[in-house]
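**Q** Build me a structure from this.
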Amino acid sequence: MAPGLPTAMDRPHFIGIGGAGMSGIAKILAQRGAKVAGSDARDSATAEALRALGVTVHLGHAAAHLADDASCVVVSSAIREDNPELRRAAELGIPVVHRSDALAALMDGLRPIAVAGTHGKTTTTSMLAVALTALGREPSYAIGGDLDAPGSNALHGAGEIFVAEADESDRSFHTYAPEVAIILNVELDHHANYASMEEIHESFETFVGRIVPGGTLVISADHEGARELTRRLDGSVRTVTYGESADADVKVLSVVPQGLKSEVTVELDGAPLTFTVSVPGRHYAHNAVAALAAGVALGVPAAELAPALAAYTGVKRRLQLKGEAAGVQVIDSYAHHPTEMTADLEAMRSAARDARILVVFQPHLFSRTRELGKEMGQALALADASLVLDVYPAREDPIPGVTSELIIEAARAAGADVTAVHDAAEIPGAVAGMAKPGDLVLTMGAGDVTDLGPRILDRLSK
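**A** Okay, here's the model as predicted:
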């Protein structure tokens, strides 16, 4: 039986309640009986889904939105100190709780699986949540993206397992105490918070140190950053490696593309096991193997979990088909780091070998563009043609000299056909002028580029 409400979270107020991480925690608290309220900069389908659960969602940020009897105020690292609701909380003496602490409280008393890594967290968390649900395990879960509908990023389940995406970007994953932890890969990212790979490795080491006694670390045997992390560990945590490397504990023997699916064969406990992954690409197949290894570490039989993983058919913004018009398919990709961009473009090449791939790319964060703009441009060389928008700032202020031109120059140097587009309103017409029947169009990035998919489809249909 899942536990009830954490102490002092019976009347929480969320600042930025529409965000992927925040909305999931709000949803679980509401399902556990809390009186939840919050605010967000704009209305959204996620906000509407929360209202359907009885959550009060205010639009905009104002001190008056915070009720005097709120038991706590939940914030993410993106909330600035001058937020009027945060200031009001200080005046009223209402405790302020970081979202990671709120999530950790929700996992207390359960058997948590925390999914970490620079890339692939949302997909792997989703795979586990869907597979365990298909097996009737009734897990709770908190994911950084929606499965099949707005608000489907989280659920309060009646079972004992809690699957959570563990975010390293602000070191908030140090809060969790998982029974099983997954580390998919370790790369330098989030440059505003990490100055070097040494800092990244130290942060992941701290996360590993949070695994409960008797718990298990599931970690990639292929990714060099993950292998280096494994070498640095003191051996006090049971470690299960997975991948194609000869020394992997769960060895990937083959990944065979089958259209938009893959057939995966692994060697587990000395015996082969074959199952289907219902999304394309080798990296998604490896995510599924990580999910399999984690579930087995928690005691779920591999023979049951492997076929159940086929129930996962994708998560919004992770190579999500938005629609087709005039013979052109429009697909949405959340990829915003060069490794992710390369993986998604290679997956689409594998799934649709004869199609032209056209990309609408929106760089995310000035700091990331400054550090990885060259590599982003090189990744775009895998597409047949790309349109590059201005940098999406998210939580950052502009950095002098850092623009999408850094990416465009690198892409052209790599031989890519790339065009700068400074006004997003011009994108649908530009795509319509380029696309031909049989082409694939990817809207790519972590910002609001996702909103362009329906507008591109509408223009193509005319």
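
**Q** Please count neighbours and contacts with C-alpha atoms only from this point.
**A** Fine.

**Q** End to end on stretch 45-62, go ahead and measure it.
**A** 21 Å (CA to CA, to the nearest Å).

**Q** which other residues reach it?
**A** For stretch 45-62, contacts defined as CA atoms under 8 Å, 6 or more residues apart in numbering pick out 15, 17-18, 23, 26-27, 30-31, 35-43, 65, 83-85, 150-151.

**Q** and the residues you listed, which are buried?
**A** Buried members of the contacts of stretch 45-62, counted by 16 or more other CA atoms under 10 Å: 15, 17-18, 23, 26-27, 30-31, 35-40, 65, 84-85, 150-151.

**Q** Alongside the first, I'd like the structure of this one:
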Amino acid sequence: MAPGIPAAMERPHFIGIGGAGMSGIAKILTQRGAKVAGSDAKESGTAEALRALGATVHIGHAAGHLADDASCVVVSSAIRADNPELVRAAELSIPVVHRSDALASLMGGLRAIAVAGTHGKTTTTSMLAVALSELNLDPSYAIGGDLAGPGTNAAHGEGQIFVAEADESDRSFQKYDPEVAIVLNVELDHHANYASMDEIYESFETFAGKIVPDGTLVIAADQPGAVELTERVRALSSVKVVTYGESETADVRVHKVTPRGLTSEVTVILNGKYLTFTVSVPGRHYAHNAVAALAAGVALGIPAHNLASALGKYTGVKRRLQLKGEAAGVQVIDSYAHHPTEMTADLEAMRGAASDARLLVVFQPHLFSRTQELGAEMGQALALADASVVLDIYPAREDPIPGITSDLIIDAARSAGADVTAVHDKAAVPEAIAGMAKPGDLVLTMGAGDVTDLGPQILDHLSS
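**A** Take a look at the predicted model:
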């Protein structure tokens, strides 16, 4: 058996290996010496990166891609039961392992930090990965996005710390046993899996209950859902709870967030002492993510002043207010925001970073179920922009829902006084935005789907 690899993971086959969560686990296993194979729907830079590490990556899904001697088949909740490789696995009696179980097996024997919450997981996990690496602690990490510096979403480190983004969407975060768990916020989302806030709270309570004895829950002191969860956890558990935020009762108190263009300066009060450091992305919510990372590191015994300095080395995550470029005096920035709270936070951050600029948004709704439940709130968020273009819904893993279209968002946005245009042909967006934009404007491509592809195309049209 290869060192550091569970026996079931020696020859894994990943269905959907190019996905953000799946590819990270595949990378770590490859770096540990496993014989990794898998398939994905289309060619990508991620597929090439995995091949460069030694993995076998097939394009398209077919029964023949699955080797007879595979030790397991790894799937995410997005893989449908009729996938030909999954059907073939059943015929060969090859064990099927959920992505979360695979990730949990990689954390065994290490000091795990699991980062959860409806928003901000990728950023906070990334901040920790960068800071711990800067301190030469050589962590392993698995993140739902690529770090702007190293340009990867996962790595196997020789140190004792494993930092992982913990996904609540399908309850899979309940599989982990962290020493430190972070909960950034608790809101209703993932409507295909959760019918109510009570179900959300129960799921997060179970996650918090998996913290190892003498472990720590780091949780927001300002966000209502997190405050409710804190009360529930304190009533049921002996886990140490550390709160952070602007509340006067917070254990790690955010004293001040000062905008510095596209960065922020953050001052916190920790153990009665003031500590100031820089965050490389604008906006109060990103500053709070950094403070959560600081509190988690301190819970592991890392000196606060060392960690604060190292957090200043974080340079961002792809798609989290990532500057794609500038042309004709117009900056184009990419945002992964797809929930109304995230949209509002990113739009407010951009307003604060460049208060004199016009803000133009290209928004692509993500999932029919999310649009059905939150379309009105998405439209209200777009009222923060000077003008918006709204695309058709990106379906991802979902089938259409009758009557649910982008019009739900557009109607709500117009009711809130927003200047909104519906564009059904994505290919027409770059020219339309280039015609609208003037020197000094900011253009924000926003959404969790393929709207990110439009940034470079908009820049090309602005340059021509």
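
**Q** just to revisit the earlier point, quick check: helices, which of the contacts of stretch 45-62 of structure 1 are part of them?
**A** 23, 26, 27, 30, 31, 84, 85 (DSSP state H).

**Q** Columns distance to residue 164 of structure 1 on top of the residues you listed, output as a markdown table?
**A** As requested, those are exported to a markdown table (distance: CA to CA, whole Å):
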| residue | distance to residue 164 of structure 1 |
| --- | --- |
| 23 | 13 |
| 26 | 14 |
| 27 | 14 |
| 30 | 17 |
| 31 | 17 |
| 84 | 30 |
| 85 | 27 |
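
**Q** of these, closest to residue 260 of structure 1?
**A** Distance to residue 260 of structure 1, by CA to CA, is smallest for residue 23 among those, at 30.4 Å.

**Q** Report whether the expected contact of that closest one with residue 155 is present.
**A** No: the criterion here is CA atoms under 8 Å, and residue 23 of structure 1 misses it with residue 155 at 10.8 Å.

**Q** what's near enough to touch residue 175 of structure 1?
**A** Counting by CA under 8 Å, 6+ apart, the residues that residue 175 of structure 1 touches are 100, 101, 104, 210.

**Q** Swap in 10 Å and give it another go.
**A** 98, 99, 100, 101, 102, 103, 104, 105, 166, 206, 207, 210 (CA atoms under 10 Å, 6 or more residues apart in numbering).

**Q** next one: residue 302 of structure 1
**A** 268, 273, 292, 293, 295, 296, 308.

**Q** cool, and residue 117 of structure 2?
**A** Contacts of residue 117 of structure 2 were listed using CA under 10 Å, 6+ apart, and they are 165-169, 182-187, 204, 219-220, 225-226.

**Q** make it 7 Å
**A** By CA atoms under 7 Å, 6 or more residues apart in numbering, the residues touching residue 117 of structure 2 are 183, 184, 185, 186.

**Q** I'd assumed the third one was in a strand, is it?
**A** No: secondary structure of residue 185 of structure 2, determined by DSSP: H, G, I helix; E, B strand; the rest coil: coil, with no strand assignment.

**Q** Kindly state which residue of structure 1 is aligned to it.
**A** Aligned by TM-score structural alignment, residue 185 of structure 2 pairs with residue 185 of structure 1.

**Q** Is residue 190 of structure 2 in contact with residue 169, as I believe?
**A** Yes: contact criterion CA atoms under 7 Å: residue 190 of structure 2 and residue 169 qualify, at 5.6 Å.

**Q** wait, which of the contacts of residue 117 of structure 2 is closest to residue 342 of structure 2?
**A** Using CA to CA, residue 185 comes nearest to residue 342 of structure 2 of these, at 11.3 Å.

**Q** what about that closest one, how many neighbours?
**A** 21 (other CA atoms under 10 Å).

**Q** Identify the residues contacting it.
**A** 117, 118, 119, 220, 223, 225, 226.

**Q** measure the fourth one to residue 296 of structure 2 for me?
**A** As defined by CA to CA, residue 220 of structure 2 lies at a distance of 12 Å from residue 296 of structure 2.
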